[in-house]
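Enquirer: predicted model, plus sequence, below.
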Amino acid sequence: MLKNKLLFAAAPLALLIAAHPAAAATPPAEGDEAMPGTPAAAPAKKPSARPEDIIVTGVAIGRDRLDSATSTSALRLSDIARAAPRSVAEIFRNIPGIRSESSGGEGNANISIRGLPIASGGAKFLQLQEDGLPVLEFGDITFGNADIFMRADLMLDRVETIRGGSASTFASNSPGGVINLITLTGEREGGALQTSFGINYKEYRTDFTYGGRLAEGLRFQIGGFYRQGTGPHRTGFDGLRGGQLRGNITKTFDSGYVRLSFKLLDDRATSYLPMPIRATGTDSDPKYQNIQNFKLNRDLLLSPYIPRNITLDENNQFTADNMQGGHHPKEQAVGLETRFSLAGFTITDRFRYAAISGRFISPFPAAVDNAGSILTALGGAGATLAYASGPNAGQVISNPAALNGNGLLARIVIFDTKLNSLDNATNDLRASRVDKIGGGDLTTTVGLYRARQTINTAWLWTEILTDVRGDGKTALIDVRNAAGAPITQNGFVAFSANSFGNCCRRRYNLDYTVTAPFGSLNYHFGRISIGGSLRLDTGTARGSVSGSDLGGGRIGLVTQDMNGDGVITPAEQKVAILPLGSPAPVNYDYSYLSYSAGIVYRLAEPLAVFGRYSRGGRANADRLLFGPAVRTTDGGLVNKAAAVDFVRQAELGVKFREAGLQLNLTGFWASTAEQNFEATSQTFINRTYRALGLEFDGGYRVGPFSLTAGATWTHAEISKDALHPEFVGHTPRRQAKLIFQATPQLEHGPFTLGANFIGTTSSYTADSNQLKMPGYVTTNAFVTYRPLTRLLLSLNANNLFDVLGLTEAEDATLPANGIVRARAINGRTISTSLRLDF
């Protein structure tokens, strides 16, 4: 198996360290190799370059940002903690240029960068990494987005980002950029224990970390968290349950180091999908307001009264799945990292194998309407309603128009997806050396990247009928026709996605492999640094898919007695199955070349200008299937171009750093090709986008006051569309003209207080450019008090003013009934924590 081959490839490098202890001409100092993203020892730092000014992600070697022709930034854990993020997606909101729609709960966020599109979901053009290796090879696996498997805790040292630039050549499938979460590795002796809890919501959490020396040249770090509670949304049950444990041990030698690491993640977090909100006014000037007894940024159509999803599993056998599972990521990972010097080269090898599985289950409202309309549509004239669950189970609803004060019902498709395996094995081997040539330094880097990504998932969707009530009290509803015969069965409209044409009973069993040799040259002489890099990605897609969506006479709907009572109801006449006897093969190869070239000129010690042009690719994974791009007969590509989407980018920037002031301004242009599929709208996409804009980030510190800020102005448009030419010239959905963030902070003795402002201007809900979502600004406030050197008390308010900030909506225009299905950022959540350092 490839994972074994990769392990065998990495293991000899660890042995070389012991075999060649004197090979390093200039051995790294203790702690220099503590930057996990660094493929080679960083060059000597200029006096003005602080440790936080050295970037190690998405570049050949760690170097001062002023000498790098890239746009980069870093967030330290101490800065992150003050903003009280409730997920990693909320951390990403504070990175300039990043559009992070942090409304999915603990995961399932839509993330993009510099105007690159979010045509479906996840992070397609942006790679999410931990310690320099991707969490998943593809960041937008359907119902398996990479951020679902990421948790921030006290093991986190910093978050580094590279936007555009060389990201496309120093990582696969990352033409837009890389976000890298870097962990502690025991350089600092000691640890911390922190306990926190929600004040106006239920969550109890304990974090810890500890690290230090075990012996001469041997150090370790271990940490993690455990938590439980309902979370920011009111569901009536503990949707947050679980935690994470990870650690590493590092042995240093004269010629380098070897590091072993592990990660154990088993966590449940309620998944937030679009929910109903009332809208009035016009498409261009809508007024959004909460529905009576249902608050969009605090409620979900979930409760203890909807305990299980009754369905058939991937083997067409009866099963009852826990509706309270939400995202349930499970990961067991082990990593090996080495660095040493050999024959003048600094060699770094990183390997990780991760066994990943879990579940994604959450309600999606396919339709929300007044009870009378839905009742008539399902049961005909004279039909009646009754509660199917909860304290009023069996009770007839005599006045549907007054139900819960809003008179609404929801037809909900349950997105029940088993993540049987998202296992991946990754190895990144690279070698760098610096040669003195012609009065300058020539840095040469060569490398080889290999990865294998499994996608083994099953979609087991069904449809239920509920009332629209928040506060964790949503109940299932039954319908009977005028003759009293049941139309639904215990709240189930169908044991299929009936509102979606009974589609999407699917099974994916796929393996993707990636092999990518890469190299770069960078010549630094005087005030000028010029360089370029290449990467050749070749990949394979092998496996099979099953589902009636494939056509060819495959049956996807049967009649089956789901409750075994011997009576077939209308709901039991719509039971979705997988046509297991007629899978379609997936069998194709692809390859693409990425390149990047840039130049930076150091005008003065504090000032530099740079320019860069890049082309990078992103291989399409599971979202390419069940569409017109792949033949169902032999699994080959109808059009080879469909396998890869390209991003071409140009950047011009200026950087300034002096004393307590840092300023960076970058102009960018990007052209993006996209082929995709969106599960919720059942829509295929084949188009090209164009974006240009300005990105600013900076910081200022004087005495006890500090300010960090960032803003990105973007003009983006759809430049070509093969399926909807009427969209050409339109702004891509959910793309705002301006996004921004700012964090002022004041320190006075043992007190620190400040605020974190995050804002966006308005955007369109859909590519048709009709219905708008208004802009908003949220305020996260914090105050900390340190009564003792090792004791820290903090109080944080996330979205202090309870702003209703919409991030997406399913409706392209105002519906006739005024009910829009949308996702919003969390409402106001206030938490407090106590941290003890030791």
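Expert: Arrived safely, thanks for sending.

Enquirer: CA only for contacts and neighbour counts going forward, please
Expert: OK.

Enquirer: show me what contacts Val514?
Expert: Tyr449, Arg450, Ala451, Arg452, Asp537, Thr538, Gly539, Thr540 (Cα atoms under 8 Å, 6 or more residues apart in numbering).

Enquirer: out of those residues, list just those in strands.
Expert: Tyr449, Arg450, Ala451, Arg452, Asp537, Thr538, Gly539, Thr540 (DSSP state E).

Enquirer: ok, those vs Gly247, which is closest?
Expert: Ala451 (22.8 Å; Cα to Cα).

Enquirer: re the thing from before, now the two most distant members of the ones in strands among the contacts of Val514.
Expert: Tyr449 and Thr540 (14.4 Å).

Enquirer: got another one to weigh against that:
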Amino acid sequence: MSLRTVLLATAACLVSAPALADSAETATSEKHSAAKSTPAAKPAAFNTGVAKGRDLLDTAISASTLDEADLAKLGTTAVAGIIGNLPGIRAETSGIDGFSSLTVRGLPLAADGSKFMQIEEDGLPVMEFGDIHFTSADQFVRADIGLSQVQAIRGGSASTFASNSPGGVINLISKTGEEEGGAIQLAAGLDHDLKRVDFEYGAPLGGGWRFHVGGFYRDGEGPRHVGYSAFRGGQLKFNVTRQFANGFVRIYGKYLDDRQPNYSFFPVAIGGTNASPTFASVPGTDVLKDGAQSQYTSSYPGVDQANRPDLVNGREGIRGIVKSIGVEAQFDVGEWTISDKFRFSSIGGGYNEAIPFITAPAGALSVMIGGPGAVLRYASGPNTGQVITSPSTLSGNGLLNVGLHINTTVNNADNVTNDARASRVWPLGNGKLTTTAGIYTSSQNLDTFWRFTQDLETVASGGSATRVDLITAGGVPVTDGGLLAYGFGIAVPLTSYHRRYDLQYRVTAPYASANYQVGKLSIGGSLRFDHGNVKGQLFGVDLDGGRVGTGTLDLNGNGAISLAETKVALLPLSQPGNVDYSYNYTSYSVGANYRVAEPFSVFARYSRGGRAGAERLLFGPALNSSSGKLNDPSVAYSPVKQAEVGLKFRSNGLTAYVTGFWASTKDKNFQIGADATGQVIVINVDRTYSAKGVELEADYQHGPFSLALGATYAKSKIDKDTNDPTLDGNTPRHQPSLFFTARPQYEQDLFTVGATINGTTSTYAQDSDILKQPGYVLVSPYLFVRPVPRVQLGLTAFNVFNKLAFVNLSSAAIPASGIINAQTLNGRTISASLRFTF
């Protein structure tokens, strides 16, 4: 290890700081002194995905909690990044909200989003389906210092106490003002431009009333160089609670309007072998600091959902807009506990992504598209109009790419949910029987519009990539302001994925559970019946029926039609496809827990759940777009079977949970992949998967020292692929054998020092199991310094050793070009913070 590395690590440890909050809400002295950030003991009762909260050692489930103090030490405020620190949960994210892939216990990452886990906020789902294309659940939820806990249940009763969540439930729980106090936190990047302010305050009001309010705002370019302010926005949340002798009523609301850049693919040089590849940044760029976005390519003409010309603003990035209001009530009525949760969320926003679709030497690409003798000329940026006389030295690397720009408008993703339940504890023999019955209803709208555009761009750093015009040797412009086509136009049919969805999903799910506890033994089971109804319309050429969706349109308004303007993808507005089908599935879970001794218990559980398919079913062979019915009703949902057995121990500062698991599922889906040349392809998925393994969660505390550890070992397999039998027996892409997180810490009254360490073994880039995607270990140290009461200073240092950590490699094998598109985690990112607690 070099002296430079040691010095950087030491400096980071001395100047690291929290990203969120630093003290447990339940300790008034800590609230007012900003003293220790050591987490208090985990709460005795766990309430997410179960019938009734109880001590985890008395329940036959696998569950975890990150409390307020834990959240401060993870080095990220991105929801997927936070979730990835929970045992058993695999999170692929580049540090932003809205372009992540989440799964649990080896279940497949067949696409982006979270298919088999439900993300909840205060006990209700953010979106009914977590993997809607370009509209995933984490786009519409944020973490700030008003967050009290993150609770997670994996497998088990998640199948029966929430819909569409057979793999697990993640619940972000807000503070509710039990004790008076608040905080203001200012944070800023030291090696990047990002400024953020968080605040929260809550207090009892007397007469049984209490409240809490909090939120954040941020602004700046961010940790990657894109040439403009890519982060902008924030959220405001509030709740008011009226406590009664036998229960409470709570009203709460949220306003979120936040945009972030989309750190998607970027070109990187690749060498070595498929089994042991080597990587380097393309000359003139830094894959850890640059992005595909640019100040000179972020705006471009397009065609809107009414087939009219308009202008796309790619600087909107991934934008989530949420206005929600909810009511929660719980009362003891006689021997019964009655509760109800209701929320309405008005949801909108948009999605923008820039992808280097094809990257090649500028001279070769110009000949391939424009023919011999074609001329290149700058179409945007400071050199607009100038001829590129030396393509081989362009931007210091001589490369051009056919860029793919994706723009999605979320017109309406409104969500209405209600969950009502009643529980009672009955004396029975020498034990007690707890019964619960409830009904869950939801309505999820999905009105979105997709459009894709292709252009020619340079490969440059610092957000300085520019568009390039291509003119044939005969003087005919192939491009229009650098744009090749208002659709795909290159390598993929022009009209592919130019779509609009206008749908409504309704879900009704009655459920019930019973748990009998006698002495040290608890035996229980639960049952849920999901009924769904889907209605609406689809617009797109790639429906069955021979729809027309191309045309000529003067998009730049100059009165002339360019070659690119003859390649315009249009919606067949007079030829909608219909959606009108329903589905049903039953979920169940049975388990037993035995409290061997006060500090030790063992459990076993078997569950069967389901996940209804959302819009990924609708363009393709699954749907008859004339009748609106599914051609094969079995594709309406994916069944998930799970078995788990584990032990739990808690004594003398040590808590350890070890669980062995097996899971299997059928999945009919489609995913964006790549072939051996790196060419992007869409893969129709019709598979069965299985996974088995073991997960560990442990906490140890001895005096000022503590260690939190989570690790998951899993072996996943494609059991059968109906469309491509050569994949049978392969390991699914992006599924490591081992992934882990560790958080060692030392704390005194004046300071807290520690690090969050995240690691994963290698995976396969694609399901063909050819190209290895390297594993990594990232170290993110932190230090909290409390020089005076109520004040805390520090810095965070994410990925302090600046490791190259891959999230996604686009090719199935090393391409002949030696250039591959890669999505990576951010490089070293250091931020300072000042927190005042009152």
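Expert: Okay, I see it. As the structure is a computational prediction, the values presented were derived from the model and not from experiment.

Enquirer: related to what we said a few turns ago, neighbour-wise, which of Tyr449 and Thr540 of structure 1 wins?
Expert: Tyr449 (23 against 16; other Cα atoms under 10 Å).

Enquirer: which ones are touching the equivalent of Arg93 of structure 1 over in structure 2?
Expert: Aligned counterpart of Arg93 of structure 1 in structure 2: Gly84 (TM-score structural alignment). When contacts are counted by Cα under 8 Å, 6+ apart, Gly84 of structure 2 touches Arg90, Ala91, Glu92.

Enquirer: 10 Å - rerun?
Expert: Going by Cα atoms under 10 Å, 6 or more residues apart in numbering, Gly84 of structure 2 touches Leu74, Arg90, Ala91, Glu92, Thr93, Leu102, Thr103, Val104, Phe739, Phe740, Thr741, Asn758.

Enquirer: what does the fifth one align to in structure 1?
Expert: If I follow you right, that is Thr93 of structure 2. Aligned counterpart of Thr93 of structure 2 in structure 1: Ser102 (TM-score structural alignment).

Enquirer: gap between that match and Gly358 of structure 1?
Expert: 21 Å (Cα to Cα, to the nearest Å).

Enquirer: thought Ala437 of structure 2 was touching Phe529?
Expert: No: Ala437 of structure 2 is beyond contact range of Phe529, at 12.0 Å (criterion: Cα atoms under 10 Å).

Enquirer: okay, and the common contacts of these two?
Expert: Common neighbours of Ala437 of structure 2 and Phe529, using Cα under 10 Å, 6+ apart, are Pro510, Tyr511, Ala512.

Enquirer: among those residues, which are in strands?
Expert: Per DSSP E, the subset of the shared contacts of Ala437 and Phe529 of structure 2 in strands is Pro510, Tyr511, Ala512.

Enquirer: count the neighbours of the aligned residue in structure 1 for the first one for me.
Expert: When structure 1 is aligned by TM-score structural alignment, Pro510 of structure 2 is paired with Pro517. For Pro517 of structure 1, the neighbour count with other Cα under 10 Å is 19.

Enquirer: ok, Asp131 of structure 1 next?
Expert: 21.

Enquirer: distance check, the equivalent of it over in structure 2 against Arg828 of structure 2.
Expert: Taking TM-score structural alignment, the alignment pairs Asp131 of structure 1 with Asp122 from structure 2. Distance, Asp122 of structure 2 to Arg828 of structure 2, by Cα to Cα: 33 Å.

Enquirer: cool, Ser294 of structure 2 as well?
Expert: For Ser294 of structure 2, the distance to Arg828 of structure 2 - Cα to Cα - is 21 Å.

Enquirer: neighbour-wise, which of these two wins?
Expert: Shown here are Ser294 of structure 2 and Arg828; by other Cα under 10 Å, Ser294 has more neighbours (25 against 20).

Enquirer: what does the more buried one align to in structure 1?
Expert: Per TM-score structural alignment, Ser294 of structure 2 is aligned with Ser303.

Enquirer: and its match, what is it in contact with?
Expert: Applying Cα under 10 Å, 6+ apart to Ser303 of structure 1 gives the contacts 234-237, 323-324, 390, 469-476.

Enquirer: one more time with 6 Å, if that's ok
Expert: By Cα atoms under 6 Å, 6 or more residues apart in numbering, Ser303 of structure 1 lies in contact with Thr235, Gly236, Gly472, Lys473, Thr474.

Enquirer: just these now: which is nearest Glu651 of structure 1?
Expert: Distances from Glu651 of structure 1 to the contacts of Ser303 of structure 1, taken by Cα to Cα, are shortest for Thr235, at 45.8 Å.

Enquirer: quick one, which of Ser102 and Gly358 of structure 1 is more surrounded?
Expert: When Ser102 of structure 1 and Gly358 are compared for neighbours, Ser102 comes out ahead with 26 against 23, by other Cα under 10 Å.

Enquirer: now do the more buried one against Ile111 of structure 1, distance only.
Expert: With Cα to Cα as the criterion, Ser102 of structure 1 and Ile111 of structure 1 are 8 Å apart.

Enquirer: what's the answer for Val446 of structure 1, then?
Expert: For Val446 of structure 1 relative to Ile111 of structure 1 (Cα to Cα), the value is 30 Å.

Enquirer: the more surrounded of these two?
Expert: Ile111 (27 against 19).

Enquirer: what does the more buried one correspond to in structure 2?
Expert: Checking TM-score structural alignment: Ile111 of structure 1 goes with Leu102.

Enquirer: got the contact list for the residue positioned nearest the centre of structure 1?
Expert: Of all residues in structure 1, the one closest to the mean position by Cα atoms, centre = their mean is Asp147, 3.4 Å from it. Taking Cα under 6 Å, 6+ apart, we find Asp147 of structure 1 in contact with Gly107.

Enquirer: so where do the helices sit in the stretch 51-200 of structure 1?
Expert: With DSSP state H, counting those that start in this stretch as the criterion, the stretch 51-200 of structure 1 has helices at 77-82, 88-92, 167-170.

Enquirer: what is the burial count for Ile632 of structure 2?
Expert: Just to correct that, residue 632 of structure 2 is Asp rather than Ile. 11.

Enquirer: any idea what it aligns with in structure 1?
Expert: Under the alignment (TM-score structural alignment), Asp632 of structure 2 pairs with Asn639 in structure 1.

Enquirer: for that match, which non-adjacent residue is closest in space?
Expert: Among residues not flanking Asn639 of structure 1 along the chain, Ala629 sits closest, at 6.4 Å (Cα to Cα, 6 or more residues apart in numbering).

Enquirer: what of Arg352 of structure 1?
Expert: Gly335 (4.1 Å).

Enquirer: nice, that's everything, thank you.
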